[in-house]
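>>> This is the structure alone, sequence omitted:
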């Protein structure tokens, strides 16, 4: 089998690429190598005969047509996206361009390829989305596949739009699709603008660790290796036209998560004072959703998937990986947005 993975040099995409190739699946990695894309993320498989790389933008229809014609993939796993909420607050139009127009362009290129090859029944377009499209929860409840969409940031609105496009291409043109909506990912190779690598970077530098508001926002945390496993499971075995919510069963308040990270760093890289002393509360970002929680019943019962990492195990593994790979982390520090707090209220 050959899968065209978009965004395969990013955090989640590279995890999928590494896992798929380890299983003997052929991969074509299409990535525009924007600020968060990193070839080092796939260096371990770059010389595999199962791996091909295409430097291209999903908004470039001519490039997409060439890639489909050259590589003849059996499926598309679409991960390429602008994904940082703070960046979407500062510059929303880039998110609309990539997440909406890029997805639309990729859908049309996929449809053209599918139709010119007589609509093979085994072809599949797998669109990867986020639980943020559902909005914010109160103290109780969980998102299901039937939860109405209620996006509250430019990022989540752009992802909600792309979800609707994928469903429309399935209903209108019959394009075989599956969709997944995941909770917050963490793990190795995450670009250092997201919470967990930010905490680690700041702690190692002895700098203030920023926490939005009072740190009471709740997220469900999913290890990226578990997510990669789930994505391949859905792509290979999911029902055509169906969506699946993927969660880690690991809810935590942001402040509790930060304290857990500090305790791990105290053990693995002790400093003169506890790392938690660096925690600093900063002005909350606009439209900050209070709580996310995923009900993963469908993917568990229909496809027999469940996460393998507990939050404690996953955080320990993640911190240890960053400490063992400081060169990778430091190399990204000069890229745009790192060590900046984006999207704050003026």
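In hand now; what should we look at? Keep in mind it's a predicted model, so treat the numbers as computed, not measured.

>>> hey, let's count contacts and neighbours off CA atoms from now on
Will do.

>>> Relative to residue 301, how far out is residue 144?
14 Å (Cα to Cα, to the nearest Å).

>>> Which one's more surrounded, these two?
residue 144 (20 against 10; other Cα atoms under 10 Å).

>>> Tell me who's in contact with that one.
Residues near residue 144 by Cα atoms under 8 Å, 6 or more residues apart in numbering: 245, 294, 295, 296.

>>> Next step: those residues restricted to strands.
Among the contacts of residue 144, DSSP state E puts residue 245 in strands.

>>> Give me the buried entries from the contacts of residue 144.
245, 294, 295, 296 (16 or more other Cα atoms under 10 Å).

>>> The last one touches residue 245, doesn't it?
Put plainly, it is residue 296. Yes: judged on Cα atoms under 8 Å, residue 296 makes contact with residue 245 at a distance of 5.5 Å.

>>> Which parts of the protein are strands?
Under DSSP E, the chain gives strands at 2-6, 26-31, 51-55, 75-78, 124-130, 177-182, 184-186, 209-212, 218-223, 243-246, 251-253, 279-282.

>>> now what about the second one, what contacts it?
When contacts are defined by Cα under 8 Å, 6+ apart, strand 26-31 is touched by residues 1-9, 17, 20-21, 37, 50-57, 71, 73, 80.

>>> That one vs strand 51-55, what angle?
Strand 26-31 and strand 51-55 are oriented at 20 degrees to each other (axes from the mean of the first three to the mean of the last three Cα atoms, to 10 degrees).

>>> what's the angle from strand 26-31 to strand 2-6?
Going by the same axes, to 10 degrees, strand 26-31 makes 20 degrees with strand 2-6.

>>> and the comparison structure, right after this:
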């Protein structure tokens, strides 16, 4: 058997591929467009590993996706492919519409065509001949891959639910969608498409909506890696507004384990929220990173990295609070995060300190220009 992972060179997707192949020998076909945030260096440890088949390409390329599906006959597709940075969506929403909405639509259509040619159930794999005998019709049938056993798992975000006040209960799977940014609106649309392809065509789908991820291999445009990289470089640590925006934080390896759990046992057509049970304001996150760096990589002059914190103009339409209620996933499938925020953030800072070459290589001139413009 094989699985197809889309967006498997990005932050969460690459961690999932590495985690998957560390735990089993089932091959992964990894399709990634390699945009600015997709980094093949993250997958360097898999060079020469026959279980990992990397293909550079777009989920919107129907011919390519259909060829990969026909050639590798995956039992599941796990869709991470997305443009995901809110600030970039504000300044350039077109790419988010094209990838997150149109790309998801084209991917769903390619997968639907592949899925529909699979046998409905295992007994159908033998096709009768005119003489009364039977013959096995395809390699997919020989492996007992059927429409019933196939899965399409769509990875999404808690931002589709909108914003919470400080006293509101955490987002449950039954919350209405109220996206407030071009990014979250595009992801909400993709979620609706996935759900519609299940109810209209019967495609066996699963959806996960996660809270803010952090951990190794995170591109330094997001809050935690940006703070680590800027702090070590002696640069300002930009904090939007008053810094009291609250997010739930999920260690990326916990997210990977949740996806594996849902892929294995989730109920078809269902959505599962994935959270870390770690609600914290952004300024507390930044201060925690500074304290860890003070301990692990103290400055020569003895000052704290917190002295580099700089408050900047808030993001337009900045959601005040996100919080995920992940009790459904725990109750139905027994999943809980293994890391607390204290253990996860320490592991994250340690990883960045131990991997300066990776950080240096992903910080291209285009990246530096964007950060300078964004946080000026």
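Noted; the coordinates are in hand. Keep in mind the model is a prediction, meaning the values are calculated, not measured.

>>> could you dump the buried ones among the contacts of residue 144 of structure 1 to TSV with distance to residue 157 of structure 1?
Formatted as TSV, these follow (distance: Cα to Cα, whole Å):
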residue	distance to residue 157 of structure 1
245	18
294	19
295	21
296	22
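
>>> all helices of structure 1, in order?
Ranges of helices in structure 1, per DSSP state H, are 11-22, 61-71, 85-90, 92-95, 103-116, 154-173, 195-205, 224-237, 254-268, 297-303, 311-324, 326-331.

>>> which strands and helices sit next to the fifth one?
If contacts are counted by 3 or more Cα pairs under 8 Å, 6 or more residues apart in numbering; DSSP states H and E, helix 103-116 of structure 1 sits against helix 61-71, helix 154-173.

>>> Next, the angle strand 2-6 makes with it.
Using the same axes, to 10 degrees, helix 103-116 of structure 1 lies at 160 degrees relative to strand 2-6.

>>> Buried residues, helix 103-116 of structure 1. List them.
Applying 16+ other Cα under 10 Å to helix 103-116 of structure 1 flags 103, 104, 105, 106, 107, 108, 109, 110, 111, 113, 114 as buried.

>>> Can you report how many residues neighbour the closest residue to residue 114 of structure 1 other than its chain neighbours?
Nearest residue to residue 114 of structure 1, sequence neighbours excluded (Cα to Cα, 6 or more residues apart in numbering): residue 120, at 6.7 Å. Using other Cα under 10 Å, residue 120 of structure 1 is surrounded by 12 other residues.

>>> Now do residue 120 of structure 1 against residue 113 of structure 1, distance only.
10 Å.

>>> again, but for residue 48 of structure 1
Counting by Cα to Cα, the gap from residue 48 of structure 1 to residue 113 of structure 1 is 26 Å.

>>> Same question for residue 121 of structure 1.
Taking Cα to Cα, one finds residue 121 of structure 1 at 13 Å from residue 113 of structure 1.

>>> Also residue 304 of structure 1?
Residue 304 of structure 1 is 31 Å from residue 113 of structure 1, by Cα to Cα.

>>> any chance of the buried residues of helix 103-116 of structure 1 in TSV, with distance to residue 196 of structure 1 too?
Putting the buried residues of helix 103-116 of structure 1 into TSV (distance: Cα to Cα, whole Å) gives the following:
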residue	distance to residue 196 of structure 1
103	28
104	32
105	33
106	31
107	33
108	36
109	36
110	35
111	38
113	39
114	40
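
>>> ok, of the residues you listed, which one's closest to residue 332 of structure 1?
Set against residue 332 of structure 1, the nearest of those by Cα to Cα is residue 103 (27.0 Å).

>>> Can you give me every residue that contacts that closest one?
Shown in contact with residue 103 of structure 1 (Cα under 8 Å, 6+ apart): 58, 59, 162, 165.

>>> pretty sure the first one contacts residue 97?
In this case it means residue 58 of structure 1. No: between residue 58 of structure 1 and residue 97 there is no contact under Cα under 8 Å: 10.0 Å.

>>> Show me what residue 257 of structure 2 aligns to in structure 1.
Matched across to structure 1, residue 257 of structure 2 falls on residue 229, judged by TM-score structural alignment.

>>> Then residue 227 of structure 2?
In structure 1, residue 227 of structure 2 lands on residue 199 (TM-score structural alignment).

>>> Residue 283 of structure 2 now?
So, by TM-score structural alignment, residue 283 of structure 2 is matched to residue 255.

>>> Just give the number of residues close to the nearest residue to that match once chain neighbours are set aside.
Once flanking residues are discounted, residue 255 of structure 1 sits nearest to residue 215: 4.5 Å by Cα to Cα, 6+ apart. For residue 215 of structure 1, the count of nearby residues is 19 (other Cα under 10 Å).

>>> swap in residue 268 of structure 2?
By the measure other Cα under 10 Å, the count of residues near residue 268 of structure 2 is 18.

>>> Next, work out how far apart it and residue 8 of structure 2 are.
Counting by Cα to Cα - residue 268 of structure 2 and residue 8 of structure 2 are separated by 23 Å.

>>> again with residue 16 of structure 2
For residue 16 of structure 2, the distance to residue 8 of structure 2 (Cα to Cα) stands at 7 Å.

>>> Looking at these two, which is more packed in?
Between residue 16 of structure 2 and residue 8, counted using other Cα under 10 Å, residue 8 has the larger neighbour count: 32 against 25.

>>> Tell me the residue in structure 1 aligned with the more buried one.
Correspondence of residue 8 of structure 2 to structure 1, assessed by TM-score structural alignment: residue 8.

>>> again with residue 335 of structure 2
In structure 1, residue 335 of structure 2 lands on residue 305 (TM-score structural alignment).

>>> Please tell me I have it right and that match contacts residue 299.
Yes: between residue 305 of structure 1 and residue 299 a contact is recorded at 6.0 Å, counting by Cα under 8 Å.
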